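In: Sharing a model prediction with you, sequence too.
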Amino acid sequence: MIGYLRGTVSHLFADYCFLDVQGVGYRVFIPYSTRQKLSAGNSAMLFTYLHVREDALLLYGFSSQEEYDLFLQLLSVSGIGPKVALSIMSAASPQEFRRAVSQKNIALLTRLPGIGKKTAERIIVELKDKMNQELDASDNPESFIQNGTGHDNGRQEALMALMALGYSQAELMPVIRKVTDGTESAEEIIKRVLKEFGRR
């Protein structure tokens, strides 16, 4: 599984881009929210999901871990495939979608592309608890990762490294807030967070 790609955006289209990684051009399908953050000729890092079909290998990319996580959650719902998941994410932000699910707002969900009433009901049944947990943790992880200081990159790096170890974003964010003030290095943050988890 390809976890992420870092390279230069060589071409940008409506629902995909070509990402040049050391001379290899990857076609990566992207939601509208990610597309808005990309521009041809500039470098980018995308969290990626490889979808394997009998006739093709399709790569989907996202500008944030939050978008990637939501994509996987949508795929876990019976009847929702990558194309529908991408369409949903292009029509609503992760925060808007979580609120709709948490509030059991079927009317709003059925306005999203590819979602009928039965699918909306299935989404609520299968994802409501997860959405509630994530809303309780934080609507936007960037609110504590980025506060205008040059040292906050440590929080971003630590978050990504700890999630790679199997921890979820929802359980990590409150702990990172508790044990840091935004000036620590990624290594120090990881040590503190693991120590905090060890006390539980």
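Out: Cool, got the structure.
In: drop to CA atoms for contacts and neighbour counts, all remaining ones
Out: Fine.
In: Please name the nearest non-neighbouring residue to residue 45.
Out: Closest residue to residue 45 apart from its sequence neighbours, by C-alpha to C-alpha, 6 or more residues apart in numbering: residue 6 at 4.2 Å.
In: Go through whichever helix or strand that neighbour is part of and flag the buried ones.
Out: Using DSSP states H and E, residue 6 sits in strand 4-12. Within strand 4-12, the residues scored as buried using 16 or more other C-alpha atoms under 10 Å are 5, 7-12.
In: one more structure, for comparison:
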Amino acid sequence: MIASVSGEISQILDGQVVVSLSGLGLLINVTENTCLNCHLGMPQTFHTYLVVREDQLALYGFATAEERDLFVHLIGVAGIGPKTGLAALSTLTPEAVRRAITADQPEIFARVPGIGKKTAQKIILDLQGKIQPLEPLEAAFRLDDVDTEVLEALTALGYSVVEAQAALQSISREENPDVEERLRKALQFFS
């Protein structure tokens, strides 16, 4: 297995980068966030995972070993391939993935392109106990029905799940307004 690759970025493509090292150019599939942080000509280290198929070898690279480990866990779930695993880590932060699994929140995974409600539940069922939170879970991170509706509304308006969660966390939990009021306050977060 190729655990990591260090070299100079020679080309940036859509969801992929080419890393040059010792006259060899390696094509590495990366998350959107990793791709945005890559700059031509700059040295970069990727924590990698090699996927071997009968017709191809594909290298997947991540900014941190934690992201790579989560990717390996995700693609270990039946029905989740490397592209869907990469999409999950492009849409959600590693902490959001951990929180969704440990807090049993399939609605978070269901917002990832290529993952439906049943697959989201399967991910959580398969990975509970294998994935530990980075910090103790607090009740503040558990989405109630009102927050779930606000999260759905924000993602329908084009915000990413991560952006929507940040907006929800900015709203005081002591207040218990209705969906419309929480949505209004979440939208104010973006202005």
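Out: Yes, it's here. Bear in mind the structure is a predicted one, so any value in this text is a computation, not a measurement.
In: returning to that earlier point: and the residue nearest to residue 45 of the first structure, what's its match in the second structure?
Out: Mapped onto the second structure by TM-score structural alignment, residue 6 of the first structure lines up with residue 6.
In: So which residues of the second structure form helices?
Out: Taking DSSP state H, the helices of the second structure run over residues 32-36, 65-75, 82-91, 94-102, 106-109, 117-127, 145-156, 161-169, 179-190.
In: export the ones you listed to TSV and tack on distance to residue 50 of the second structure and mean neighbour count?
Out: Listed next are the helices of the second structure as TSV, based on distance: least, C-alpha to C-alpha, whole Å; neighbours: other C-alpha atoms under 10 Å:
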stretch	distance to residue 50 of the second structure	mean neighbour count
helix 32-36	17	16
helix 65-75	10	19
helix 82-91	10	21
helix 94-102	20	21
helix 106-109	24	22
helix 117-127	21	18
helix 145-156	32	18
helix 161-169	27	19
helix 179-190	39	16
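In: CSV for those helices, including distance to residue 59 of the second structure?
Out: Listed next are the helices of the second structure as CSV, based on distance: least, C-alpha to C-alpha, whole Å:
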stretch, distance to residue 59 of the second structure
helix 32-36, 14
helix 65-75, 11
helix 82-91, 10
helix 94-102, 20
helix 106-109, 24
helix 117-127, 23
helix 145-156, 31
helix 161-169, 26
helix 179-190, 36
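In: nearest to residue 24 of the second structure, of these?
Out: Among these, the nearest to residue 24 of the second structure by C-alpha to C-alpha is helix 32-36 (19.8 Å).
In: Which strands or helices does the closest one pack on?
Out: On a contact count with 3 or more C-alpha pairs under 8 Å, 6 or more residues apart in numbering; DSSP states H and E, helix 32-36 of the second structure meets no helix or strand.
In: mean deviation of that helix from the first structure?
Out: Here helix 32-36 of the second structure, set against the first structure after superposition, deviates by a mean of 1.8 Å using mean C-alpha distance after the TM-score superposition for the first structure.
In: what span of the first structure lines up against that helix?
Out: Counting by TM-score structural alignment, helix 32-36 of the second structure corresponds to 32-36 in the first structure.
In: that older thread, how about the match of residue 6 of the first structure, what does it touch?
Out: Counting by C-alpha atoms under 8 Å, 6 or more residues apart in numbering, residue 6 of the second structure touches 19, 21, 43-46.
In: residues touching residue 54 of the second structure, list them.
Out: Residue 54 of the second structure touches nothing, counting by C-alpha under 8 Å, 6+ apart.
In: which position in the first structure aligns with it?
Out: Here residue 54 of the second structure is matched to residue 54 in the first structure, going by TM-score structural alignment.
In: just residue 189 of the second structure next, same as before
Out: For residue 189 of the second structure, there is no aligned position in the first structure, judged by TM-score structural alignment.
In: Could you find the closest non-adjacent residue to residue 189 of the second structure?
Out: Nearest non-adjacent residue to residue 189 of the second structure, counting by C-alpha to C-alpha, 6+ apart: residue 167, 5.7 Å away.
In: One more: residue 163 of the first structure?
Out: Closest to residue 163 of the first structure by C-alpha to C-alpha, 6+ apart is residue 169, at 6.7 Å.
In: how near is that neighbour to residue 43 of the first structure?
Out: Separation of residue 169 of the first structure from residue 43 of the first structure (C-alpha to C-alpha, to the nearest Å) stands at 25 Å.
In: Please compare those two by neighbour count and tell me which comes out ahead.
Out: For residue 169 of the first structure versus residue 43, the count of surrounding residues by other C-alpha atoms under 10 Å is larger for residue 169: 19 against 15.
In: so what corresponds to the more buried one in the second structure?
Out: Match for residue 169 of the first structure (TM-score structural alignment): no aligned residue.
In: Would you confirm that residue 169 of the first structure contacts residue 161?
Out: No. With contact defined as C-alpha atoms under 8 Å, residue 169 of the first structure does not count as touching residue 161 (11.0 Å).
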